[in-house]
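**Q** The following comprises the amino acid sequence and a computationally predicted model.
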Amino acid sequence: MEKVVILGTGPAGLTAAIYLARANMNPVVIEGDQPGGQLTLTTEVENFPGFADGILGPELMDSMRKQAERFGATFKRGWVTGVDLTNPPFSLEVSGIGKVETEALIISTGAAAKLLNIPGEKENIGTGVSTCATCDGFFFRGKKVIIVGGGDSAMEEANFLTKFAKEVVIVHRRNDLRASKIMQERTRENSKISWMLNRTPLEVLSAEGVVTGLKVVNNETGNEEIIETNGIFVAIGHTPNTGFLQNAISTDAQGYILVEPGTTKTNIPGVFACGDVQDRMYRQAITAAGTGCMAALDAEKYLEGEFVLDWGQTLS
């Protein structure tokens, strides 16, 4: 029987582990097949406070992990295949480990950016292909970049990138956009943004580790075209990593875990959610770390009996 188990080792999960370990809660952290989360796919992180000269994403996550271990957090490698959250103690089926029972559970399994799944894409993530304009836009100052997508997120990221890039090209597979009218209007009014609609990406082109272009097919003519670029930002949405929960907890239509506003409390007393798995808006390392701290403090109060009577209405 564990006192508290944390699922996930991104900024949220590791921050929760640090706080709980320092509170002598002996947290057990279960890490999946990508320890460190999305930051392990990022080369340099320049917007995390405390690192004036920036820090490599994998280095930042390794430092967080060592800090949690220093205070007594235990790490186990496995993949959660089933859960029983009916009543505490909660039961988890973990591949490679077996059954794990815990009094409290923190879910910080993150969200995965949807990719195009075309040749050259994964190979160039972090070296010209990105899924986060806020994170990586600065590195493309004075350069030409491409945004792939047609929703509000794509429009927001395109406008944001014009602060740095000299030209932003929006590529979308249809002529019609899913973005709201106001976002479309705002984007079309931006003189730095051009459009290549009704084109489907086929391949990310690169030379000597540097992205050089995007091969697309013109859906009207059937002809293949090459759009020269220094960087490609994929903005076609995210998928929260909640499939393993099998509807055992309240989520929104996209699968993001619902929490009581201002807390990390889910609809199940003793189960908390932090980081990108419950944040569909910000998705930054620093905000994930902040909610990880909140989850640790919420879990500590729960284990001490402070949350049982004031849990509030069930979220739905």
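**A** Perfect, I can see it now. Since the structure is predicted, the reported quantities are computational estimates derived from the model, not experimental observations.
**Q** make it CA atoms for all contacts and neighbour counts henceforth
**A** Will do.
**Q** Three-state assignment for Pro156, please.
**A** Residue 156: Glu, not Pro. Under DSSP: H, G, I helix; E, B strand; the rest coil, Glu156 falls in the helix class.
**Q** Spit out the contact partners of the spatially closest residue to it that is not a sequence neighbour.
**A** In this structure, Glu156 finds its nearest non-sequential neighbour in Met183, 7.5 Å apart by Cα to Cα, 6 or more residues apart in numbering. Counting by Cα atoms under 8 Å, 6 or more residues apart in numbering, Met183 touches Asp152, Met155, Glu156.
**Q** next, the one to line up against it:
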Amino acid sequence: MRKVIILGTGPAGLTAAIYLARANMQPLVIEGNQPGGQLTITTEVENFPGFPDGIMGPELMENMRKQAERFGAEFMRGWVTDVDLSKRPFTVSVEEQGDMQAESLVISTGASAKLLGIPGETENMGRGVSACATCDGFFFRGKKVIVVGGGDSAMEEANFLTRFASEVQLVHRRNELRASKIMQDRAQKNEKIHWSLNVAPLEVVAENNRVTGLKVTNNETGKEEIIPTDGIFVAIGHKPNTEFLKGQLDTDELGYIKVKPGTTETNIPGVFACGDVQDHIYRQAVTAAGSGCMAALECERFLEGQGAMDWSKSLS
């Protein structure tokens, strides 16, 4: 039996773990198949406060984990297959670990970028392939980049990248874009954005561990070509990692967990959501960490208000 279980170890989950451990709540943190979240597949992080010279993503996550462990947070590697939120204590089922119970839950399972699934894509993440223009656009100052996608996210990423890149090539597999008219118009008026429509990406081309091009095929003629580029930004959306909840929490039409405005509280008392699993707007490490702090403080107040028993005494 636990006072609180935290699901996920990105910036949100680890920040929540730090705060809850310091409050002597003895949190158990369950790591998924990608401990540390999306920052573990990035290279240098330059926009997280406190690191004037930047810091490598995996190093930042490892430092957060050590900080949480220092205050007494416990970590368990495992994949959550099911949860029962119908009654307290809540039950969490972890693959190969069994069931465990907690008086409260902090859900910080994040969101995964949808990828193209083509050769060379995952291998070159952080080496020229990215799913976040806001995170990595700065590294492509004066260079040529490609944005793959046809929705609002792709238009927004392409426009943002023109602040840094000398040229942005927008690649979409259809003749028509899915983006709203206002977003299309904004992109089409941008002189730095060039268009490659009705072409399908086939392979990320790289040399010496750096992206050099994107192989595509023309859907009408079947002709293949390699578009030279310094970077490829995949902008086909994100998918929140909420399948294991099986509809027990209120979510929006995209699957992101709904929280009460200005809080991390879900529709079930004692269950809190923070980070990208409930934020499809900002998706930044610093905002995720901030919401993790909020979740921890709200969880602590919830447990104190419920008069949660002193587990350390009960188990002694």
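**A** Alright, I've got the coordinates. Please read all numbers here as calculations on a predicted model, not as lab measurements.
**Q** what's the TM between chain one and chain two?
**A** In this superposition the chains share a TM-score of 0.96, using TM-score structural alignment, normalised by the length of structure 1; 307 aligned residues with a Cα RMSD of 0.9 Å.
**Q** follow-up on the earlier one: tell me which of the contacts of Met183 of structure 1 is nearest to Asn223 of structure 1?
**A** Closest approach between the contacts of Met183 of structure 1 and Asn223 of structure 1, by Cα to Cα: Met155, at 26.1 Å.
**Q** if I look at the closest one, how far off is Gly243 of structure 1?
**A** Distance of Met155 of structure 1 to Gly243 of structure 1, given as Cα to Cα, to the nearest Å: 28 Å.
**Q** neighbour-wise, which of those two wins?
**A** Met155 (26 against 12; other Cα atoms under 10 Å).
**Q** quick one: contacts for the more buried one?
**A** Ala179, Met183, Gln184, Thr187.
**Q** if I pick Ile226 of structure 1, what's in contact with it?
**A** Gly213, Leu214, Lys215, Val216.
**Q** May I ask you to confirm that Leu177 of structure 1 belongs to a helix?
**A** No - the assignment for Leu177 of structure 1, made by three-state DSSP, is coil rather than a helix.
**Q** hey, where'd the strands end up in the stretch 51-200 of structure 2?
**A** Along the stretch 51-200 of structure 2, counting by DSSP state E, counting those that start in this stretch, strands occupy 55-56, 74-77, 80-84, 90-94, 98-107, 111-113, 129-130, 144-148, 167-172, 193-197, 199-207.
**Q** Adding mean neighbour count and distance to Glu298 of structure 2, write those out as CSV.
**A** Formatted as CSV, these follow (neighbours: other Cα atoms under 10 Å; distance: least, Cα to Cα, whole Å):
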stretch, mean neighbour count, distance to Glu298 of structure 2
strand 55-56, 16, 30
strand 74-77, 16, 20
strand 80-84, 17, 21
strand 90-94, 20, 17
strand 98-107, 21, 10
strand 111-113, 19, 22
strand 129-130, 24, 34
strand 144-148, 26, 39
strand 167-172, 23, 43
strand 193-197, 18, 45
strand 199-207, 19, 44
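**Q** export those strands to a markdown table and tack on distance to Leu249 of structure 2?
**A** Below are the strands of the stretch 51-200 of structure 2 laid out as a markdown table (distance: least, Cα to Cα, whole Å):
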| stretch | distance to Leu249 of structure 2 |
| --- | --- |
| strand 55-56 | 34 |
| strand 74-77 | 24 |
| strand 80-84 | 11 |
| strand 90-94 | 13 |
| strand 98-107 | 11 |
| strand 111-113 | 16 |
| strand 129-130 | 31 |
| strand 144-148 | 32 |
| strand 167-172 | 35 |
| strand 193-197 | 39 |
| strand 199-207 | 36 |
